[in-house]
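Engineer: 3D, please:
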Amino acid sequence: MNADGRHVVVVDLGYGDAGKGTVVDRLCADGPVASVVRFNGGAQAAHNVVTPDGRHHTFAQFGSGTLHGVPTHLSRFVVVDPLALAAEAEQLNAIGVPDPFELLTVDAEAPLCTPWHVAANRLRELGRGASRHGSCGMGVGETTAYALRHADAPRAGDTLAPARLRARLAAVRDRLTDELGDLGGPSVDEVVSVFRTFGAIVSVVDGPATRRRLLGSGRCVFEGAQGVLLDEWFGWHPYTTWSTTTFENAETLLAEAGHGARRLGVVRTYTTRHGVGPLVTEDPALTAALPDRHNGNGPWQGPFRVGHFDAVAHRYAVEVVGGVDALAVTHLDAPGRAPELAVCSAYLVDGARLDRLAPGQRGDLAYQERLTALLGRARPARLDRPARWAATIGALLAAPVLMESYGPSTADKRIWGRTLASAA
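Structural biologist: This next block holds a predicted model:
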């Protein structure tokens, strides 16, 4: 493990949408950063960054340090969608990033999301009817599931081998069509052409060698996607993601290169989630009082829901990940707009008070289903409004608050200590 602790891993301790992008953006403004490394998820990420001069971008696959000129590395744990990546590059170019692809390296082992994965994802979710699990409809989970079933799943490195690429893309289309029926979309030849272009203009690299170089050359920020409460093994099954949303993937990548990092957990002053699944502290009045211009109702994710700060659920997330070194608390301006906003530190479940959710064993989805059922019966035992929000949240989660965010832009952040690393 590196001695200076200069690298930082950023993970959302909720259901996503806590502000990972704006936190990473601020860290990248705080001095030289060698790279932002993405370590889970894919094009479904929606990390909003607003600059002091008013530019806005919703980062999906590019890292949230891009507007500072910080390169992005997509690790083997990221599902890469070349079509969505091209669209995002155009958006970045339009707000002043001259050539976003020059700032990008992609691990050759990263799985590729195709139009047929996206179509299959949407068909499956529609087929669940009233029992929908919640999905972004971007094919990320479908791509992951396919890669687990098939050793010949297309990878980023295949874009440099035309014959292998074509065979693997045709296999995706044929297998998913045989299973689900006609998926529509472009022909195999059209997708091959686009993916070969991707391989020609993007630096597809040997992942381990690239990470050793990046981690040895300066500070790296590892940017997570989604949130711990959606984790594939520790979230409220089945309302989860096909992704490990804890620190695990990032720490695997770091350990492979002989490095360590500080763990930064991100929470809002209120708890939110997109779509179906437990949200014990949900309050429709808060949803109305705290509209989020960067998060709304979507045809696939469903409604954007708001609740009081759920210390029980966030403490569970901290316990699941094995603790955090520090917290970034965002939306500290929200309590001033919502005088009814409060903190829930315990539940009532079947008449009994509960202040801790015990994590289960990795892979025990039956246990996670039982937790989901329990949360369906839970209600806040008590709601208290703190005088000092950041300090209260830090005390409830047993971690120091090293970043406070009072608005959407880089200028709205405070870091206690010159940099996160120097506060170690």
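Engineer: rest of the way, CA atoms for contacts and neighbours
Structural biologist: Noted.
Engineer: would you confirm that residue 60 contacts residue 48?
Structural biologist: No - counting by C-alpha atoms under 8 Å, residue 60 does not reach residue 48; the two are 9.0 Å apart.
Engineer: list of residues touching stretch 365-374?
Structural biologist: With contact meaning C-alpha atoms under 8 Å, 6 or more residues apart in numbering, stretch 365-374 is reached by 233, 234, 235, 236, 237, 238, 278, 349, 360.
Engineer: buried sites along it?
Structural biologist: 365, 367, 368, 369, 371, 372 (16 or more other C-alpha atoms under 10 Å).
Engineer: chain center to whichever strand or helix holds the last one: distance?
Structural biologist: For residue 372, the element it lies in under DSSP states H and E is helix 365-377. For helix 365-377, the distance from its own C-alpha centre to the chain's C-alpha centre is 23 Å (C-alpha atoms, centre = their mean, to the nearest Å).
Engineer: state the next helix or strand along the chain beyond it.
Structural biologist: Next along from helix 365-377, by DSSP H and E: strand 379-380.
Engineer: which elements pack onto that following strand?
Structural biologist: strand 347-349 (3 or more C-alpha pairs under 8 Å, 6 or more residues apart in numbering; DSSP states H and E).
Engineer: another sequence for comparison is provided below:
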Amino acid sequence: MLKSADVVAGLAWGDEGKGKITSYLASSGKYNYVCRWAGGSNAGHTVYINENKYKTHVIPSGVFHGIPSIIGPSCVINKTSLYSELEYLHDNGFDIHLVKISPRAHIVTDEHILLDRERLAPALGTTGSGIAPAYADKAARCGVRAEDYLPKSMIWDEKLEGNVLCEGAQGVWLDLDWGNYPYVTSSTTLPYGACSLGIPPQKINRIYGVAKIYDTRSGTDPIFPESLLEDQILSRLADLGEEVGVTTGRRRKVQWLNLDKLIHSVNMTGTTDLIINKCDILDKLGVYKIIYNGRVAQFNSLTDMIGFVKARLSERCHLLKNKLFSSSPLTL
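Structural biologist: Below is the predicted model:
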């Protein structure tokens, strides 16, 4: 019997450190399943286990902790990428039999990838992984599903019991509906998407919203103009934070934390527990700025900046119970 579900969701443009948070929570021993609810191999998660660094794309982080890891029905699967990821995990000593795929998940074909790379990647800066064409065929009712394509041994029986941890991909401002369309992903990134796993909304308990102390964006988006790459201070911040995409290897554009957008995403997602990562990176830079009420505000220290951010969040985010500012890539 399903008892409850917790959700980890990105509050920005992806790359917030959701993999770290999911792995940390999964290590508690509380959860019986870790499930991914949307997206595909276009996403990238970085996890540290015993100080060793691992990178995954579509496989949930529960596999690192011996927990059944489910790729849900709203995900899209590139068979080649999936098998490569499974081989990588097996070679590093993890039990890949824990990974199961929903029979309803759709398959990314070679034709999808070719179409993405020829038409979408040049115009929108996509990863060229075939994600949008796969979702387009799903909506057009002409897609191929995992149950018709993958071995039965890999297929999930669609049962969830006990406590479930739902792992999101990307972030609020890449959501198909809420992002800066058309510079968006092709799926739902908000926490309600976790219900596509067959979880009733009433079973959702805590929502862990994840952000960084500064904003980053991969791909094309007028909100993040190319000129940001030429800003010396922000470029230095990108270097310190190693802001390079896990999937594409592209350098991410960096901007000061937009507190207005963060407050909006916290409220829209119903975040109960907020984790803001990479505070140590901003402290190494020694420049402390945010965007608030449409203007850049500067502070004398990280302590002063965090104090201001906490106060504004407390004033304007009434569902928020806990706020944590993290300075470690390994733990909270």
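Engineer: which pair in the contacts of stretch 365-374 of the first structure has the greatest spatial separation?
Structural biologist: Comparing every pair within these by C-alpha to C-alpha identifies 233 and 349 as the most remote, at 23.2 Å.
Engineer: those two: which is more packed in?
Structural biologist: Per other C-alpha atoms under 10 Å, whichever of residue 233 of the first structure and residue 349 has more neighbours is residue 233, with 25 against 16.
Engineer: who are the contact partners of the equivalent of that one over in the second structure?
Structural biologist: In the second structure, residue 233 of the first structure lines up with residue 177, judged by TM-score structural alignment. By C-alpha under 8 Å, 6+ apart, the contact set of residue 177 of the second structure is residue 188.
Engineer: residue 177 of the second structure belongs to a strand?
Structural biologist: No - using DSSP: H, G, I helix; E, B strand; the rest coil, the assignment for residue 177 of the second structure is coil, not a strand.
Engineer: distance of it relative to residue 23 of the second structure?
Structural biologist: Using C-alpha to C-alpha, to the nearest Å, we find residue 177 of the second structure at a distance of 28 Å from residue 23 of the second structure.
Engineer: can you tell me the helix or strand for residue 167 of the first structure?
Structural biologist: Short version, using DSSP H and E: residue 167 of the first structure is in helix 162-180.
Engineer: and that helix, which stretch of the second structure?
Structural biologist: Per TM-score structural alignment, helix 162-180 of the first structure has no counterpart in the second structure.
Engineer: heading C-terminal from that helix, find the next helix or strand.
Structural biologist: Using DSSP H and E, the helix or strand that follows helix 162-180 of the first structure towards the C-terminus is helix 188-201.
Engineer: related to what we said a few turns ago, what comes up buried for the helix holding residue 167 of the first structure?
Structural biologist: Per 16+ other C-alpha under 10 Å, helix 162-180 of the first structure contains these buried residues: 165, 166, 168, 169, 170, 171, 172, 173, 174, 176.
Engineer: likewise stretch 211-230 of the second structure?
Structural biologist: 211-221, 224, 229.
Engineer: now stretch 91-101 of the first structure
Structural biologist: 91, 92, 97, 100, 101.
Engineer: just stretch 152-168 of the second structure next, same as before
Structural biologist: Here stretch 152-168 of the second structure shows 154, 155, 156, 160, 163, 164, 165, 166, 167, 168 as buried, counting by 16+ other C-alpha under 10 Å.
Engineer: so what corresponds to the last one in the first structure?
Structural biologist: Meaning residue 168 of the second structure. Under TM-score structural alignment, residue 168 of the second structure pairs with residue 224 in the first structure.
Engineer: how many neighbours does the spatially closest residue to that match that is not a sequence neighbour have?
Structural biologist: Closest residue to residue 224 of the first structure apart from its sequence neighbours, by C-alpha to C-alpha, 6 or more residues apart in numbering: residue 11 at 5.3 Å. With neighbours defined by other C-alpha under 10 Å, the count for residue 11 of the first structure comes to 30.
Engineer: doesn't residue 11 of the first structure lie inside a strand?
Structural biologist: Yes - according to three-state DSSP, residue 11 of the first structure belongs to a strand.
Engineer: that one contacts residue 221, doesn't it?
Structural biologist: No - Residue 11 of the first structure is not in contact with residue 221 according to C-alpha under 8 Å; the separation is 10.9 Å.
Engineer: straight-line length of stretch 211-222 of the first structure, end to end?
Structural biologist: By C-alpha to C-alpha, one end of stretch 211-222 of the first structure lies 11 Å from the other end.
Engineer: also stretch 9-19 of the first structure?
Structural biologist: By C-alpha to C-alpha, one end of stretch 9-19 of the first structure lies 14 Å from the other end.
Engineer: what of stretch 11-21 of the first structure?
Structural biologist: Start and end residues of stretch 11-21 of the first structure are separated by 10 Å (C-alpha to C-alpha).
Engineer: same thing with stretch 105-116 of the second structure?
Structural biologist: 19 Å.
Engineer: how about stretch 282-296 of the second structure?
Structural biologist: One end of stretch 282-296 of the second structure sits 16 Å from the other (C-alpha to C-alpha).
Engineer: contacts for that stretch?
Structural biologist: Outside stretch 282-296 of the second structure, the residues that reach it (C-alpha under 8 Å, 6+ apart) are 213-214, 236-237, 240, 256-260, 297-302, 305.
Engineer: quick one: the helix ranked longest in the second structure to chain centroid distance?
Structural biologist: In the second structure, assigned by DSSP state H, the helix with the most residues is helix 302-316. For helix 302-316 of the second structure, the separation from the chain centroid amounts to 24 Å (computed by C-alpha atoms, centre = their mean).
Engineer: just checking, what packs against it?
Structural biologist: helix 259-269, helix 279-285, strand 288-292.
Engineer: residue 278 of the second structure maps to what in the first structure?
Structural biologist: Residue correspondence to the first structure (TM-score structural alignment): residue 278 of the second structure is matched to residue 331.
Engineer: for the nearest residue to residue 178 of the second structure once chain neighbours are set aside, list the residues it contacts.
Structural biologist: Spatially, and ignoring its direct neighbours in sequence, residue 178 of the second structure is nearest to residue 172 (7.0 Å; C-alpha to C-alpha, 6+ apart). For residue 172 of the second structure, the contacting residues are 9, 10, 11, 12, 13, 14, 178, 179, 189, 190, 265, by C-alpha under 8 Å, 6+ apart.
Engineer: brilliant, that's me finished.
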